[in-house]
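Novice: sharing a model prediction with you, sequence too.
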Amino acid sequence: MRVCILITCLLLPGFALAHASEQGFVLLLPTDVYIAAGVASVALTVLLLALMPARWVRGIFTSWPVLPRIGLPLHHVTSCVAALVLAALVWLGVEGPRDPLTNALPLFVWTVWWVGLVSLQGLIGNHWRWTNPWTGPAALLARLTGMRAVWRYPRRLGYVPGIAIFLGFAVLLLADPAPADPARLAMFTGGYWYATLLGVVLFGPRWLIRAEALTILMRSYARMGLLGRRGKNLSIGLPGWKVMARPHVAPGLAVFILILLGTGCFDGLNETFWWLGVLGINPLEFPGRSAVVRQTILGLIAANAALIAAYGLCIWLGLRIARAQIGFGAAFCLFAPSILPIALGYHVAHYLTSFLVDGQYALKAISDPLARGADLLGLGQFYVTTGFFNTQATVRTIWLSQAGAVVIGHVIAILLAHALALHALATARRAALSQAPLAIFMVLYTCFGLWLLASPRGL
């Protein structure tokens, strides 16, 4: 019966835009076996690291030059192009079709950008330097007017505005009754672009680095990309090598990184039958998002607070066990970037199924932005298909790809945390002891993440 309900939801994708679905199909697979194998892989990584020589661990995050850097300052030009594309999308949100599955704005925001471009930022490298829609217009405005920043960004604020804005973005994504409504999304998107540009005019580029949530998110995930700039070269290395190059982060950025993971996991948790049961809602008779706005916001805050507390406890216990000289605050900030591979892995896994479906709608919307029969991309008679959810073989491939993203993210996180511990502590023994509580936490979180993927959805 549950599978039938979820198949019905698949046939009505407008209600699930920008959210993963089809988890009911994995009930046909031996997910308990796959979860056990994934957790065992992460646990085995912990054991191997305890025996591995320190120089081997450090060598894992070596980078190699690929190409000399090109010195052409074109990023402001591409940024202006990105701003023009965004303006066109906002216009389509107001004047285009009302259906979120044919209007290009919600498909671009929730599918192309939030799923595709964020994942690409973490997997490949920092494309945000070229696609950020504010740096170019701000530079052009400064050149035309001769204006400089009016005020200096207050140091005491740190990343607090960025954290608050990201939580607001999460509330829009998870709790707003209609986050994909084109007109509402156009209002939010256009207003946020103008507000951010005003912040850059008043406080200079530091506003983007400290207070603009999307830039903070992208810069954080850029630390995980395979490609990156090092010296005069474009270099490549295992995800995390850029973290080792610059291991320390500010306290506010450390909290922001943890909130990335907490928000992503709650995005999956709040759709499960278990969560709806906690709220006292029959998952087969879900009353709609508007009925659980308050509960969703409180759950989001509680999930992030619990994660930060659990992470902090693991760091504190590790320092006590290893009798390390490093302070708690410094260790909290040092090891926070090791959470990024987990957050990125779950982001990729959670949204893979929706990207496979909504990505097709995005192609159609780009080809026919006004829904008037145009065919700009030459797609011809292109029909959106969900046939890959209809056979066990393809569902197994999709789910194993999701599970693989989660497991690989945790394995890289454990390697990175151990390498950071070796960087900060005097001996390999102390490094291993300091990581014991955090490693246990990551093994348990692997089980939790895979359980989320396999759990049936009630939304």
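Specialist: Perfect, thanks for sending it.

Novice: okay, CA-based contacts and neighbour counts for the rest of this
Specialist: Fine.

Novice: max-length helix in this protein?
Specialist: With DSSP state H applied, the helix covering the greatest number of residues in the chain is identified as helix 392-424.

Novice: just name whatever secondary elements it is in contact with.
Specialist: Packed against helix 392-424 by the contact rule (3 or more C-alpha pairs under 8 Å, 6 or more residues apart in numbering; DSSP states H and E) you find helix 31-51, helix 54-60, helix 328-335, helix 340-367, helix 428-454.

Novice: how about a cut-off of 10 Å?
Specialist: The elements that helix 392-424 packs onto, with contact taken as 3 or more C-alpha pairs under 10 Å, 6 or more residues apart in numbering; DSSP states H and E, are helix 31-51, helix 54-60, helix 241-245, helix 328-335, helix 340-367, helix 428-454.

Novice: now do the shortest one: distance to the chain's middle.
Specialist: Pointing back at helix 241-245 there. 19 Å (C-alpha atoms, centre = their mean, to the nearest Å).

Novice: same thing with the fourth one?
Specialist: Mean-position distance between helix 328-335 and its chain equals 22 Å (C-alpha atoms, centre = their mean).

Novice: on that earlier part again, ranking the helices and strands packed on helix 392-424 by burial, who's on top?
Specialist: helix 340-367 (a mean of 23; mean count of other C-alpha atoms under 10 Å).

Novice: what is that helix packed up against?
Specialist: Helix 340-367 is packed against helix 104-107, helix 118-123, helix 213-222, helix 251-269, helix 392-424, helix 428-454, with contacts defined by 3+ C-alpha pairs under 10 Å, 6+ apart.

Novice: one more to weigh against that first structure:
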Amino acid sequence: MVKISISALAFLAVVAGVVLSAGAALAHASEQGFVLLLPTDVYIAAGGASVGLTVVLLALLPPGAAEALFRTVRLWPASAGFRHVTSCLTAGLLAFLVWRGFTGSRDPSVNPMPLFVWTVWWIGLVTLQGLVGPHWRWTNPWTGPAAVLARLTGARAPWRYPRRLGHWPAVGIFVAFAGFLLADPAPSDPARLAAYAGAYWYVALLGLVLFGPAWMVRAEGITVLMRIYARMAVLGRFRGRVAAGLPGWQVIRLKAPPLALAVFTLVLLGTGSFDGLNETFWWMGVLGVNPLEFPGRSAVIGQTLAGLVGCNLALIGAFAGCLWLGERLAGTRRPLREAFCLFAPSILPIALAYHVAHYLTALLVDGQYVLKALNDPLGNGASLLGLAEFYVTTGFFNTPGTVKLIWLTQAGVVVAGHVIAILLAHALALKDTPGTRRAVLGQAPLAAFMVAYTVFGLWLLASPRGL
């Protein structure tokens, strides 16, 4: 079994190399209107082929080979010590950022409020949660203040969270957050963002005080987001100890999520996909807008919100349709809802990969502004990090070599996410379906869907953007 696993890993390394060494295609279009109109067909074809070959390999491997890749190594005893202390410190940092949002510069590249919300948290900390380990236990800004309030008042949560609501409030909150991110005319305006962030912090804290921890793990959209992505991390908890394994190992060991949480997982992917799609020239053409004379977000708010909802509904429908067809091909009698909940977590690697790839260029630029903000957090000319002569550069967008490196990194991340997703889906199918033949037949439509989505994702990365 170990020998087979090593062979599978070697194969995946080879097909990944096909993507990373594909011939001299020279295109890339990063965020914020950076466009190089050069062909990317070779990279896209290589990425789709590598994922397709992975599907073929898994169909030929004996049972248990895919699941063996997700074996874990148990490390040290798990602990959540000082998490209330660090939570209070995070809440204090948020309060400082809100204050600076109202009182600091209105320039979002200078004011630390939008820099820390969109770059440090939304790009950096979400990625860290999904790739490395669940830091949200310590960086959640609500659990510590709620514990302090409970300690001072001696009061317990007066209400019980309604079980029938499940995770649906979290789905609604995340969709609202995505709508603000993608459709609001000025989501990076420091004062506007500070007002929304401050109000949301108070509302979430109120929910935690009134309903207890159940509110945080079921209804609070940001925490549910972080808990879902934690299932993809290399590090996690297993039988009282910290364990490590291939990204996705926790998905294999956890039971299937409830329907609302499964839908949340699909919404993560749909939102990330639309986040890239709504900036493309193609989408501008659908809206009838000249991408080189974009009239501003305020002119397309309704269309953007409709596109966000429509993209998510289309993805959920396509995913459910592939599962329905797979169940018919395999001859199983599993209800569609059960299959949807079982296989939805296999989408997580794709959603996380899109998040990382889509925001890589933003991180390269805005990360430099974050360093400048850390160097002078009060805007009074201080140089806490000794970066008095630090200048932000975008020179790496001006040379073919660095542009090609950025594109290859993004493409490699996307392909790796799809390969892991197929491995997960295959392992979940074999775990829950009797017989290898039935499992492979049942997974075939879903695998085809993932291959097609690989090509779509690489096209998104390479498409010219108009925002």
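Specialist: Structure received. Nothing here was measured: the structure is a model prediction, and the numbers come from that model.

Novice: please work out the TM-score for the two chains.
Specialist: The pair, once superposed, lands on a TM-score of 0.94 when counted by TM-score structural alignment, normalised by the length of structure 1; 440 aligned residues with a C-alpha RMSD of 1.3 Å.

Novice: report the buried residues of the longest helix of structure 1.
Specialist: In terms of neighbour count (16 or more other C-alpha atoms under 10 Å), helix 392-424 of structure 1 has its buried residues at 395-396, 398-399, 402-424.

Novice: give me the three-state assignment for the alignment partner in structure 2 of P100 of structure 1.
Specialist: The alignment partner of P100 of structure 1 in structure 2, by TM-score structural alignment, is P108. Assigned with DSSP: H, G, I helix; E, B strand; the rest coil, P108 of structure 2 falls in the coil class.

Novice: for P108 of structure 2, give me its contacts.
Specialist: Contact analysis of P108 of structure 2 by C-alpha atoms under 10 Å, 6 or more residues apart in numbering lists 101, 114-115, 187-191, 369.

Novice: go again using 8 Å as the cut-off
Specialist: Contacts of P108 of structure 2 were listed using C-alpha atoms under 8 Å, 6 or more residues apart in numbering, and they are 114-115, 188-190.

Novice: again, but for L342 of structure 2
Specialist: In this structure, L342 of structure 2 makes contact with 256-257, 428, judged by C-alpha under 8 Å, 6+ apart.

Novice: go again using 6 Å as the cut-off
Specialist: Each residue near L342 of structure 2 by C-alpha atoms under 6 Å, 6 or more residues apart in numbering is listed here: A256.

Novice: run a quick neighbour tally on the counterpart of G231 of structure 1 in structure 2.
Specialist: Structural alignment places G231 of structure 1 opposite R239 in structure 2 (criterion: TM-score structural alignment). Neighbours of R239 of structure 2 under the rule other C-alpha atoms under 10 Å: 9.

Novice: follow-up on the earlier one: of all the helices and strands packed on helix 392-424 of structure 1, which one comes closest to I216 of structure 1?
Specialist: helix 340-367 (12.8 Å; C-alpha to C-alpha).

Novice: so what's the residue nearest in space to the middle of structure 2 closest to, chain neighbours aside?
Specialist: By C-alpha atoms, centre = their mean, structure 2 has its centre lying nearest to L352, at 3.6 Å. The shortest distance from L352 of structure 2 to any residue other than its chain neighbours is 6.9 Å, reached at G130 (C-alpha to C-alpha, 6 or more residues apart in numbering).

Novice: likewise for G245 of structure 2?
Specialist: Leaving aside its chain neighbours, G245 of structure 2 sits nearest to T72 (4.6 Å; criterion: C-alpha to C-alpha, 6+ apart).

Novice: which residues does the helix or strand hosting A87 of structure 1 contact?
Specialist: Element membership of A87 of structure 1 [criterion: DSSP states H and E] is helix 75-95. Where contact means C-alpha under 6 Å, 6+ apart, the residues beyond helix 75-95 of structure 1 that reach it are 105, 130-133, 136-137, 182-183, 186.
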